[in-house]
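K.L.:
Pasted the sequence and its predicted model underneath.
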Amino acid sequence: MHLAGAMRLVRFRASGLPEPRLGLEASPGGDVVDLSAAEPSLPRSMRLFLESGPSGLAAARRALEAGQHRVPRGAVQLLAPIGDPEKVICVGLNYRDHCLEQGAKIPQDPIIFSKFPSAIAGPFDDIVHPEETNEVDWEVELAAVIGKKGRHIEESSALEHVVGFTVANDVSARDWQLRNGRQWLLGKTFDTFCPLGPALVTRDSVADVHNLRIRCSVNGRLMQDSNTSQLIFPLPKIIAWVSRFVTLVPGDILLTGTPAGVGFFRKPPVYLKPGDEVQCEIEELGTIRNRVV
């Protein structure tokens, strides 16, 4: 579905352009409009671009409508839509089917942890398998990106603080995550353990973010297949809860949890190894594909 006013914002590199640039997909998977060329006054950091608020988005929309400064898709290397967020905030145990597969109780409040920004990787970058772990797992997740600063945000207005959505893989080292009574941060934040992309799809592009098919395949085998309707705490609840404790700012990334089908709870468990390819896909948002090395 493509709605009026919708945009798919990207960061990219291209031959002859030495620095990363901001762009827009002319269509999903199509050529990229070089926003940095169309609007040279705009920052080239997505986080700083989002801080410019409605004026920056209006400039991007003008560039998309003009349709100039196109770069062929084959000449583009897509980067993570946001490479320098202030915060990467994650929610654990937030899908009903994921709780059921492990026999866990439904949480009464959102379970919050984080990744460091250094974990971010591009939509088609390699996932580096650390030598410190033998239990690397996959977790496809819907990621929301904050576009408007806020603290103590009400649920009724929470989605107004979201600029858009992207696909994430919350790669997890289970042995570290569960070590010494649960080292969630260490198990979640190895370098390259947060592939993102392929685009930051603006909120007005998505008919219902709480009704999207979400899937993950490993080497072509479907491992996770669910729907964001399975979320225990929907986005407004997550945003209201997190903003009780910290100020959310443009560029902050919220990973909303993963559905059933992770490797850790299979019998026997299945873990990623070098040479594997992981594909994460969310309806209307796109697909990321990462090789384990």
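P.N.:
In hand now; what should we look at?
K.L.:
From here on, just use CA atoms for contacts and neighbour counts.
P.N.:
OK.
K.L.:
Just to check, Ile120 is in contact with Pro85?
P.N.:
No. Judged on Cα atoms under 8 Å, Ile120 makes no contact with Pro85 at a distance of 9.5 Å.
K.L.:
more neighbours, these two?
P.N.:
Between Ile120 and Pro85, counted using other Cα atoms under 10 Å, the more crowded position is Ile120 (28 against 21).
K.L.:
Arg21: what's it in contact with?
P.N.:
Going by Cα atoms under 8 Å, 6 or more residues apart in numbering, Arg21 touches 11-13, 34-36, 44-45.
K.L.:
closest to His98 among those?
P.N.:
Lowest distance from His98 to the contacts of Arg21 (Cα to Cα) belongs to Arg11, with 32.0 Å.
K.L.:
so how far is Arg182 from that closest one?
P.N.:
35 Å (Cα to Cα, to the nearest Å).
K.L.:
After the helix or strand encompassing Ile214, which helix or strand is next?
P.N.:
Element membership for Ile214 (DSSP states H and E) is strand 213-218. The helix or strand immediately downstream of strand 213-218 is strand 221-227, counting by DSSP H and E.
K.L.:
Mind listing what's buried along that next one?
P.N.:
Buried residues in strand 221-227, counted by 16 or more other Cα atoms under 10 Å: 223-227.
K.L.:
Throw those residues into TSV and include distance to His161, thanks.
P.N.:
Compiled in TSV, the buried residues of strand 221-227 are given as follows (distance: Cα to Cα, whole Å):
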residue	distance to His161
Met223	32
Gln224	29
Asp225	28
Ser226	26
Asn227	23
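K.L.:
Could you check which of Arg11 and Arg182 has the larger neighbour count?
P.N.:
Neighbour count, other Cα under 10 Å: between Arg11 and Arg182, Arg11 has more, with 29 against 13.
K.L.:
and the more buried one, what is it in contact with?
P.N.:
So, once contact is read as Cα under 8 Å, 6+ apart, Arg11 ends up touching 20-23, 46, 78-82, 199.
K.L.:
Pick the one among those closest to Asp175.
P.N.:
For the contacts of Arg11, the minimum distance to Asp175 (Cα to Cα) is 26.8 Å, reached by Ala80.
K.L.:
how close does the closest residue to that closest one other than its chain neighbours sit to Pro259?
P.N.:
Among residues not flanking Ala80 along the chain, Gly122 sits closest, at 4.1 Å (Cα to Cα, 6 or more residues apart in numbering). Gly122 sits 22 Å away from Pro259, going by Cα to Cα.
K.L.:
okay, now the one to match up with it:
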Amino acid sequence: MRLAAYRKNGQSRIGVVENGSLRDLGAFPRDSVEFGRLADEVAAGTLRPGAAVDGVREPAIPAAPDARIICIGLNYAEHAREGGREPPDYPAFFFRIDTSLAPNGARVPVPEVSDKLDYEAELLIVIGRGGRMIPEDKALEHVFGYGVFNDISLRDYQRKGGQWTPGKNFDGTGIVGDEIVTPDEVPSGATGLGVRAILNGKTMQDANTDDMIFTVARSIAIVSEFMTLRPGDLIATGTPSGVGYARTPPVWMKPGDEIVVEVDRVGRISSVIG
């Protein structure tokens, strides 16, 4: 099943994509409790799609207001090495706040304080069933679906201090795909999926989820060791090698650039800079 978040009359709504058209399912869940109910309906096969959504739809972020955005850094060995690090034994974690996110198609603002704007193509996990201390062999049972994420980063601000938080939380820099595919649409654990970033028509990143150091299941298990996951939480699984800062000379995105991120069988998102 493929679901899509969209906006209509100022409200975020959700629908199911069927044969190229979108059929409305109602208002997007307002919190993790409602998201959990949606996940239960999807799992039980009891969704009742309504009328088709006519016209061009405005993409929305498929996240409830209380969703947490947990990001994993250095989850591809070659990406760690291109930044001068050895592949880690434990993930690097950081969080994004809600104002740092923007929907598919949004223009990405160039901050006045920095021009070191870099792309990061990523697979996104959407949690459907919460929990704490989730065993790795049960973790995939907690997945609602998968999406596409562009973790656009301000590299100089990422390195100003000991934490990555500033460089990862500029307003409107985290582009979240409006579509979520349920686990039955992809291989178990979202393995074997191509992940690409394409800047102005040129492929800059081209890898596979099989290259991840920490798999989807392992990532969920590790996150749930230190926090209670809730339905609707998002986990960004990290980016592969080929980012702009590691190139010679560095490639920074500038006003007018188009950046596309693709994950095979999951989706494609596109944004223009500036």
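P.N.:
Thanks, I have it. All values reported here derive from a predicted model rather than from experimental measurement.
K.L.:
which residues touch Glu122 of the second structure?
P.N.:
Counting by Cα under 8 Å, 6+ apart, Glu122 of the second structure touches 148-151, 195, 236-240, 261, 263.
K.L.:
Look at it and tell me its secondary structure.
P.N.:
Of the three states, Glu122 of the second structure takes strand according to DSSP: H, G, I helix; E, B strand; the rest coil.
K.L.:
mind checking what it lines up with in the first structure?
P.N.:
Aligned by TM-score structural alignment, Glu122 of the second structure pairs with Glu141 of the first structure.
K.L.:
contact partners of whichever helix in the first structure runs longest?
P.N.:
Criterion DSSP state H: the longest helix present in the first structure is helix 54-66. Helix 54-66 of the first structure is contacted by residues 5, 7, 24, 26, 33, 35, 38-39, 42, 49-50 when judged by Cα under 8 Å, 6+ apart.
K.L.:
Among these, name the ones in strands.
P.N.:
Mapping the contacts of helix 54-66 of the first structure onto strands (DSSP state E) picks out 24, 33.
K.L.:
roughly how far apart are the match of Glu122 of the second structure and Leu196 of the first structure?
P.N.:
Taking Cα to Cα, one finds Glu141 of the first structure at 10 Å from Leu196 of the first structure.
K.L.:
who touches both of the two?
P.N.:
Going by Cα under 8 Å, 6+ apart, residues that sit against Glu141 of the first structure and also against Leu196 are 167-169.
K.L.:
In the first structure, what sits opposite Glu242 of the second structure in the alignment?
P.N.:
Careful, residue 242 of the second structure is Gly; it's not Glu. Checking TM-score structural alignment: Gly242 of the second structure goes with Gly261.
K.L.:
secondary structure element for that match?
P.N.:
Per DSSP H and E, Gly261 of the first structure falls between elements, in no helix or strand.
K.L.:
Going along the chain, name the helices of the second structure.
P.N.:
So, for the second structure - with DSSP H - the helices run 32-44, 77-82, 155-158, 216-226.
K.L.:
And the contacts of the last one?
P.N.:
Among residues not part of helix 216-226 of the second structure, those counted as contacts by Cα under 8 Å, 6+ apart are 125, 131-140, 189-190, 229, 237.
K.L.:
For ChimeraX, write a command that selects the buried ones of those.
P.N.:
The following ChimeraX line selects those of the contacts of helix 216-226 of the second structure that are buried, judged by 16+ other Cα under 10 Å:
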select :125,131,132,133,134,136,139,140,189,190,229,237
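K.L.:
Just the closest of the contacts of helix 216-226 of the second structure to Gly84 of the second structure, please.
P.N.:
Nearest member of those to Gly84 of the second structure, counting by Cα to Cα, is Thr237, at 19.9 Å.
K.L.:
Nearest residue to the closest one in space, ignoring adjacent ones along the chain?
P.N.:
Ile72 (5.3 Å).
K.L.:
Pull the contacting residues for that neighbour.
P.N.:
Ile72 of the second structure neighbours (Cα under 8 Å, 6+ apart): 91-94, 235-238.
K.L.:
all strands for the stretch 51-200 of the second structure, in order.
P.N.:
Taking DSSP state E, counting those that start in this stretch, the strands of the stretch 51-200 of the second structure run over residues 58-59, 69-73, 92-96, 101-103, 117-118, 121-127, 143-151, 153-154, 174-176, 179-181, 194-199.
K.L.:
Provide the aligned range in the first structure for the first one.
P.N.:
Put plainly, it is strand 58-59 of the second structure. Alignment note (TM-score structural alignment): strand 58-59 of the second structure is matched to residues 77-78 of the first structure.
K.L.:
wait, what's in contact with Pro166 of the second structure?
P.N.:
Applying Cα under 8 Å, 6+ apart to Pro166 of the second structure gives the contacts 157-158.
K.L.:
any idea how far Asn94 of the first structure is from the corresponding residue of the first structure for Arg85 of the second structure?
P.N.:
Alignment note: Arg85 of the second structure maps to Ala104 in the first structure; criterion TM-score structural alignment. Ala104 of the first structure sits at a distance of 11 Å from Asn94 of the first structure (criterion: Cα to Cα).
K.L.:
re earlier: tell me what angle the longest helix of the first structure forms with strand 162-169.
P.N.:
Here helix 54-66 of the first structure points in a direction 70 degrees away from that of strand 162-169 (axes from the mean of the first three to the mean of the last three Cα atoms, to 10 degrees).
K.L.:
Between strand 194-202 and helix 54-66 of the first structure, find me the angle.
P.N.:
80 degrees.
K.L.:
Give me the buried positions along helix 54-66 of the first structure.
P.N.:
Quick answer for helix 54-66 of the first structure (16+ other Cα under 10 Å): 56-57, 60-61, 63-64.
K.L.:
Translate Gly172 of the second structure into the numbering of the first structure.
P.N.:
Counting by TM-score structural alignment, Gly172 of the second structure corresponds to Thr192 in the first structure.
K.L.:
Give me the distance between that match and Pro117 of the first structure.
P.N.:
To Pro117 of the first structure, Thr192 of the first structure is 10 Å away according to Cα to Cα.
K.L.:
Those two: which is more packed in?
P.N.:
Thr192 (25 against 22).
K.L.:
mind checking how far the nearest residue to Trp184 of the first structure once chain neighbours are set aside is from Ile111 of the first structure?
P.N.:
Nearest non-adjacent residue to Trp184 of the first structure, counting by Cα to Cα, 6+ apart: Gln177, 4.4 Å away. Distance, Gln177 of the first structure to Ile111 of the first structure, using Cα to Cα: 14 Å.
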